[in-house]
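In: I need the structure of the sequence given here:
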Amino acid sequence: MESNSHARRMASVSVEQGAPAQTKPASSPRLSLILTLLVVAQFVVVLDFSIVQIALQTMRTELGISLADTQWIVSAYGLTFAGFLLLSGRASDLYGRRKLFSIGLVVFALSSLVGGLAPSEAVLIGARAVQGIGAAIASATGLSLLVVTFPEGRERNRALSIFAAVSSAAYAAGVILGGLLTATLGWRSIFFVNVPIGIVTAVMATRFLVESRGDLSQRRLDLPGALSVTAGLLILIYALTNAANQGLFSLLALAPLALSAVVLASFLVIEHKSSAPLMPLSFLRRGAIFSANALAMLTFAAMTAMLILLTIYLQQIQGYSALSAGLAFLPTALVFLFVGGYLSAKLVSRFGAKPVLFVGMTIMAAGFLLLDQLTVGTPYLTGLLPEMLVVSLGAALTYTAFYIAGLSGARKGEEGLASGLINTSMQVGGPIGLAIAVTIVGVVVAGLGGSVTPGAATVEGFRYAFLGGAVLSGMGIIFALLIRSPKTVVVPREPSLETPSP
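Out: This next block holds a predicted model:
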């Protein structure tokens, strides 16, 4: 009896508005399967950010790619991923979340196949760009499907914590799996592994997920808004990628940064005047949405910079192999899995998002201040690992909390918009953090000149960059204090599910 009651509380209410539907009670095993599908999809799309990095040298050798062009194997994916998130999320509200989720996975799988078969640099980079579009569609719609499947409160918090924890751990897992696959089966296998996962998940999604969409009276996509925000985000990520490689004050960074500002400003004007905007500007003022997205951007900015800089530190300064450097991040991945996947959701359900965000950002700031003690010879186990774990603990608490806060203000029919926006904030935050960190390191190294060894100069630059991470975390503390934390109450209700089409 208690099990049936629990299943009813966990049920989805994601029936298409205005359409008749067959109904049946939801079951806990079925919801577990749905969550598994969504988590698997998110895992593989995040995994692909890092899984290729370990194989870049092998790709360069086999395909004859120059060092300067190698970055685009990674950047092409991140560029289209971030650029199409907001559009994908909003389109899923209008045209069907399950449909777009499956389409995204198929696009991701087929472009992975092309990448694995790529005979040249151009084909590989093109496949990575298309792969990023598929990943954006799957990621934004996957998160919105989670929101409409699990009712707001304890059940959704728990599902979001698992989703966020797996997303966070996937980056470290990508480095490890990339090393293993490249060493045993070759670099093409890192793309081929996505194909069966993407196709099987897409097929199962059409069988087990419930189709849902927002208000059927609002089926018109704001095309000028969609084009302007997608173009603006693409140009912004391109500029930040150049900033990370050429320097923040280089012409290749400043020119597209200025252009992106103009295009994104035009997006705001379009949305203000539109009768059916892609993103109503009032949406950002609702509840905790603005502060949660700011926290997502700041957290990802700080964490991305730490992960990249410490990967360079372990390999170039301390002489770790690529695989050993990946394994060095395994403890941090476990922190995200256990703290982010279990503890954070319980704390948010008990105390609300605001105190959890405040504590998480404070712990992150403390961890970055500890990393300021880094030296060329810092031992991993007794010096570096404890500091990495402190930062990861704070981030793990924060990730789940800003997901919950950022989605709590979405009204029915806006789940895709909220999901696309929080994902976009995260993906934009990463390049911002990396661009800032690389600029800081470059300024410090140039200032030291030949007064110290190149390794010592680089580590000194890293220390200042970690202070930058502490500043970003400190800004996060301010947003955490300002956030309006809605009280979430689990209300028992008798739900209904639309029977999925066979």
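
In: going forward, measure contacts and count neighbours with C-alpha atoms only.
Out: Will do.

In: For M426, which non-adjacent residue is spatially closest?
Out: The shortest distance from M426 to any residue that is not its chain neighbour, by C-alpha to C-alpha, 6 or more residues apart in numbering, is 4.9 Å, and that residue is M297.

In: For L369, give me its contacts.
Out: Residues near L369 by C-alpha atoms under 8 Å, 6 or more residues apart in numbering: F466, L467, A470.

In: And the helix ranked longest in the chain, what does it pack against?
Out: When every helix of the chain is counted residue by residue (DSSP state H), the longest turns out to be helix 415-448. Identification of packing neighbours for helix 415-448 by 3 or more C-alpha pairs under 8 Å, 6 or more residues apart in numbering; DSSP states H and E yields helix 67-83, helix 85-95, helix 121-149, helix 223-246, helix 289-312, helix 385-408, helix 454-482.

In: quick one more, to check against the first:
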Amino acid sequence: MQLMIILDGTVVTVALPTMQQELGFSDAGLAWVMNSYLIAFAGLLLLAGRLGDLVGGRQVFIAGLGLFTAASLLCGVAGSAELLIAGRFLQGVGGALASAVILGMIVGLFPAPGEQARAMGIYSFTSASGASIGLIFGGVITETVGWQWAFLINVPIGLAAVGFALRLLRRQPGLGLGKGADVLGAVLVTAGLSVAVYTIVQLAEPHTKLPRTLVLTAVAVVLLTAFVLRQARAANPLLSLRVFRSRQVTVANVVVMLLFAAGFGFQFTTALYLQRVLGYDSLSTGLAFLPAPILNAVMSLSLGPRLTVRFGAHRVLVGGMAAFALALLWLSQAPVDGTYVVNVAPVLAVMGAGVGVAIPAAIMLAMSEASAGETGLLSGVTNTAQQAGAAVGTAILATLAAATTSDRLSAGAGDLPALRDGYGVAWISAAGFVTAGLLLTVTLLRRS
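Out: The predicted structure is shown next:
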């Protein structure tokens, strides 16, 4: 399920130009094919995670999987821009319901450290490498059978996943809605997160107005502050604030957010570097990313769990982030006439290996203090950290790259050198995200 959700995002990204041509999207409207999904997905993760605790993770997972599959069919047969955007929003709702409880289910199903490390490795591989794999599939699908199959391919996969879930996942009794059915809190957090994500994603749109951004930011802050105050006073809060009294949980989730900010921002800017500076087409760009998912698979599915059991999640996280930061600094030196063998492939291999051990270790630490009644909630918190990191990182790095390129062009630089300098600044900034996470891990996270 997680791989299908991640794949769907990047497959759609590659297909956007074709969708625009066939359905008559405006430039601004086209962005909502991505934004409508992201806003629904990120805005509902916390609520969905808590629902998993209250009514049972299995039930919420299957409901979300079914909705995501049905919405994929709607997107695949959509004959208008409006219907496609509506389908994408429903995909986001279904994806949030299913994704929010996955980590909690892993913790419950695999309590032993070795088994849990392997399970987290598989989860990490789908989250970190699914985007790169989606770039490859997106180019192939769009050029051969049409963009509609970027969605329709989810239907048989989703139906099979529902069947396996019904057969293999045992029913998990929830705490009951009476233990946390905070309707007002649910409305406040969903609205607050949705406005916050919308504020972030609209930064990448051209002609974004500063006053409008400030107003949206203020609205998000007010809604989320009201949610926190509500949770502090509610008899049965949606989100028990005591989970954040644990330094381990709080710091580990910040580290997760920084890793995803660097990872998704890196992927976005690197794809643009390959296309706009080195001249790759969409299919070649997707294939160029292959070293990252291959090394990620080797580490997260095989070597990573063994290293975690042998040395502990803390040390593995430190090593993985150090490798990731090194790869980003290496890439920041790539020239305008860079070659794939020297300047790109080795970087992607080192990055894939580093992320392949760092993300599962960070998630294990973030979930390490989950009690039986809070696994779904902490799963939702960690998934929210991932999505917030991805959205914030992509917006910040894209903005930095564009601003640097504009400054270099104003100073008289050529188009390609200006673009390369912009991406270089973005990669150095991404290395800064990872370094900040590394420092937090070394100084504040407890060794396991």
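
In: tell me, how many neighbours does whichever residue in the first structure pairs up with G352 of the second structure end up with?
Out: For G352 of the second structure, the aligned residue in the first structure is S392 (criterion: TM-score structural alignment). As a burial measure, the neighbour count of S392 of the first structure was computed by other C-alpha atoms under 10 Å and equals 26.

In: Would you check how far apart S392 of the first structure and V376 of the first structure are?
Out: Shown here: S392 of the first structure relative to V376 of the first structure, a distance of 22 Å by C-alpha to C-alpha, to the nearest Å.

In: And G469 of the first structure, by the same measure?
Out: Relative to V376 of the first structure, G469 of the first structure is positioned 19 Å away (C-alpha to C-alpha).

In: Tell me which of the two has more neighbours.
Out: Neighbours of G469 of the first structure and V376, each counted by other C-alpha under 10 Å, are more numerous for G469; the result is 30 against 15.

In: Show me what the more buried one lines up with in the second structure.
Out: G469 of the first structure maps onto A430 in the second structure, by TM-score structural alignment.

In: Can you find the partner of the residue nearest to M426 of the first structure in the second structure?
Out: Alignment note: M297 of the first structure maps to M257 in the second structure; criterion TM-score structural alignment.

In: Show the contacting residues for G367 of the first structure.
Out: By C-alpha under 8 Å, 6+ apart, the contact set of G367 of the first structure is E387, M388, L389, V390, V391, A470.

In: can you tell me the helix or strand for it?
Out: Secondary structure assignment for G367 of the first structure, by DSSP states H and E: helix 353-371.

In: What span of the second structure is that helix aligned with?
Out: Matched against the second structure by TM-score structural alignment, helix 353-371 of the first structure falls on residues 313-331.

In: What lines up with G192 of the second structure in the first structure?
Out: Looking across to the first structure (by TM-score structural alignment), G192 of the second structure lines up with G232.

In: isn't that match right next to S260, touching?
Out: Yes - between G232 of the first structure and S260 there is a contact at 4.8 Å, judged by C-alpha atoms under 8 Å.

In: quick one, what contacts the residue nearest the centre of the second structure?
Out: When the second structure is reduced to its mean C-alpha position, the nearest residue by C-alpha atoms, centre = their mean turns out to be Q387, at 4.3 Å. Contacts for Q387 of the second structure (C-alpha under 8 Å, 6+ apart) come out as A42, M257, F260.

In: out of the contacts of G367 of the first structure, which ones does the second structure keep as well?
Out: Shared contacts between this structure and the second structure among these (both residues aligned by TM-score structural alignment, their matches' C-alpha atoms under 8 Å) comprise E387, M388, V390, V391.

In: what's the burial count for the second one?
Out: For M388 of the first structure, the neighbour count with other C-alpha under 10 Å is 23.

In: where do the helices sit along the stretch 151-300 of the first structure?
Out: For the stretch 151-300 of the first structure, the helices defined by DSSP state H, counting those that start in this stretch cover 154-185, 189-192, 194-208, 223-246, 251-273, 289-312.

In: what would the ones you listed look like in a markdown table with distance to L407 of the first structure and mean neighbour count?
Out: A markdown table is the format used below for the helices of the stretch 151-300 of the first structure (distance: least, C-alpha to C-alpha, whole Å; neighbours: other C-alpha atoms under 10 Å):
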| stretch | distance to L407 of the first structure | mean neighbour count |
| --- | --- | --- |
| helix 154-185 | 10 | 23 |
| helix 189-192 | 32 | 21 |
| helix 194-208 | 22 | 18 |
| helix 223-246 | 20 | 22 |
| helix 251-273 | 21 | 17 |
| helix 289-312 | 7 | 24 |
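
In: ok, now how distant is the alignment partner in the second structure of A243 of the first structure from N35 of the second structure?
Out: Per TM-score structural alignment, the equivalent position to A243 of the first structure in the second structure is L203. Distance of L203 of the second structure to N35 of the second structure, given as C-alpha to C-alpha: 12 Å.

In: and Q333 of the second structure, which of the three is it?
Out: In terms of secondary structure, Q333 of the second structure is coil; the call rests on DSSP: H, G, I helix; E, B strand; the rest coil.

In: Not counting residues beside it along the chain, what's closest to it?
Out: Across the structure, with C-alpha to C-alpha, 6+ apart as the measure, the residue nearest Q333 of the second structure apart from its sequence neighbours is G424 (7.0 Å).

In: So which residues lie in contact with stretch 80-94 of the second structure, not counting its own?
Out: 23-25, 32-34, 36-42, 44, 63-69, 71-72, 74-75, 78.

In: quick one: buried residues of it?
Out: A81, L84, I85, A86, G87, R88, F89, L90, Q91, G92, V93, G94 (16 or more other C-alpha atoms under 10 Å).

In: what's the answer for stretch 25-36 of the second structure, then?
Out: Result for stretch 25-36 of the second structure [16+ other C-alpha under 10 Å]: buried residues F25, L30, A31, W32, V33, M34, N35, S36.
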